[in-house]
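K.L.:
quick one, structure for this:
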Amino acid sequence: MKTYTGRVVTGGRLRGDCVVTRQGFNTLASYFHGITTASPLCHDQNNPDLYRKVIGGKILCLPQSIGSTTGGMVLQSAAKVGVAPAAMLYSEHIDTISAAGIILADIWDDRRIVAIDQLGPDFLDSVRDGGRIDIDEDGTVTVH
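P.N.:
As a prediction, the model looks like this:
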């Protein structure tokens, strides 16, 4: 069991299973078809860590988000239709566009995506697909 503390973007207490990518998460490519079909699967063929895996409702562990200016809107829309991750845990800094989408999902749609960034480079070394994670409101993440 390992514990990490990061910066809280949108807080919450949560326990769940994780899905992990060690490369940047392209929000638009991942949800391109998922929003219109309400699919919880990742559709980004260029991300072999996540492609065709369920990301909706999971704790997504990632280094950073990548992609275009639509990323925030895509995250907000994914939350609205119920296919967004339950949490996004960033080893690095969250980008402002993704942060905006996560915050708007919470404010506009009452669909919170718990988001914590700056968990550090060792964080991704300790998580595995299907592993159990506990998240506390203060930004403490415990990997089981």
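
K.L.:
CA atoms for contacts and neighbours, from now on please.
P.N.:
Will do.

K.L.:
top helix in this protein by residue count?
P.N.:
helix 96-109 (DSSP state H).

K.L.:
which SSE is immediately downstream of that helix?
P.N.:
strand 114-117 (DSSP states H and E).

K.L.:
who does that following strand touch, helix- and strand-wise?
P.N.:
strand 7-10, strand 87-90 (3 or more C-alpha pairs under 8 Å, 6 or more residues apart in numbering; DSSP states H and E).

K.L.:
try it again at 10 Å.
P.N.:
With contacts taken as 3 or more C-alpha pairs under 10 Å, 6 or more residues apart in numbering; DSSP states H and E, strand 114-117 sits against strand 7-10, strand 59-62, strand 87-90, helix 96-109, strand 132-135.

K.L.:
one more, for comparison:
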Amino acid sequence: MVSREFRGRPLVPGYVEGEAVVTKNGLNWLATYQKTVVSRTKRAIGADKNNPDVFEKDLTQKILVIPHGIGSTTGGLVIAEIACMGLEPKAILCAHTVDTLTLSGVLLANNWFNARIVLVDQLGEEVLEKISTGEKVIVHPDGRVEVQ
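P.N.:
Just a heads-up that it's a prediction; the model follows:
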């Protein structure tokens, strides 16, 4: 039985199941993943001290639920690099319209490194309130998101 369901726009569709990591703050890709990329670690541990929702959390192969991405133009390349390392999220779910840095990073990761990061946006602000970190999330190719 589905406890909660949301519908968004599937920009990079696919079916994935996984554990959610939710932040109500915009996700700064560089600040979050810089330590992982520079140190070439085996897990992607959130390093953004300004975002307590992801700081020191294991983000490897998680489903990230964010309002949108923020940061410098390196954001897209950071996403691509973590995919090159095999540490990319299974999916990125955006409450708002996806920003160009996040979209470009997902497209680069999927095309350059054969990563498969599912990307759904326009899920609405309520997705940030009604999904909690640690919950199981299922993302469907039509942009439907179930929380179990």
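
K.L.:
related to what we said a few turns ago, report the distance from the longest helix of the first structure to the chain centre.
P.N.:
Centroid displacement of helix 96-109 of the first structure relative to its chain, using C-alpha atoms, centre = their mean, to the nearest Å, is 12 Å.

K.L.:
mean distance between that helix and the second structure after superposition?
P.N.:
For helix 96-109 of the first structure, the mean deviation from the second structure after alignment is 0.8 Å (mean C-alpha distance after the TM-score superposition for the first structure).

K.L.:
just give me the residue right at the centre of the first structure.
P.N.:
Centroid-nearest residue in the first structure, with C-alpha atoms, centre = their mean: Met88, separated by 2.5 Å.

K.L.:
trace that one over to the second structure, please.
P.N.:
Aligned by TM-score structural alignment, Met88 of the first structure pairs with Ile92 of the second structure.

K.L.:
and what of Asp138 of the first structure?
P.N.:
By TM-score structural alignment, Asp138 of the first structure lines up with Asp142.

K.L.:
show me the contacts for the nearest residue to its match once chain neighbours are set aside.
P.N.:
Distance criterion C-alpha to C-alpha, 6 or more residues apart in numbering; nearest residue to Asp142 of the second structure, sequence neighbours excluded, is Pro10 at 6.2 Å. Residues near Pro10 of the second structure by C-alpha atoms under 10 Å, 6 or more residues apart in numbering: 93, 118-123, 139-144.
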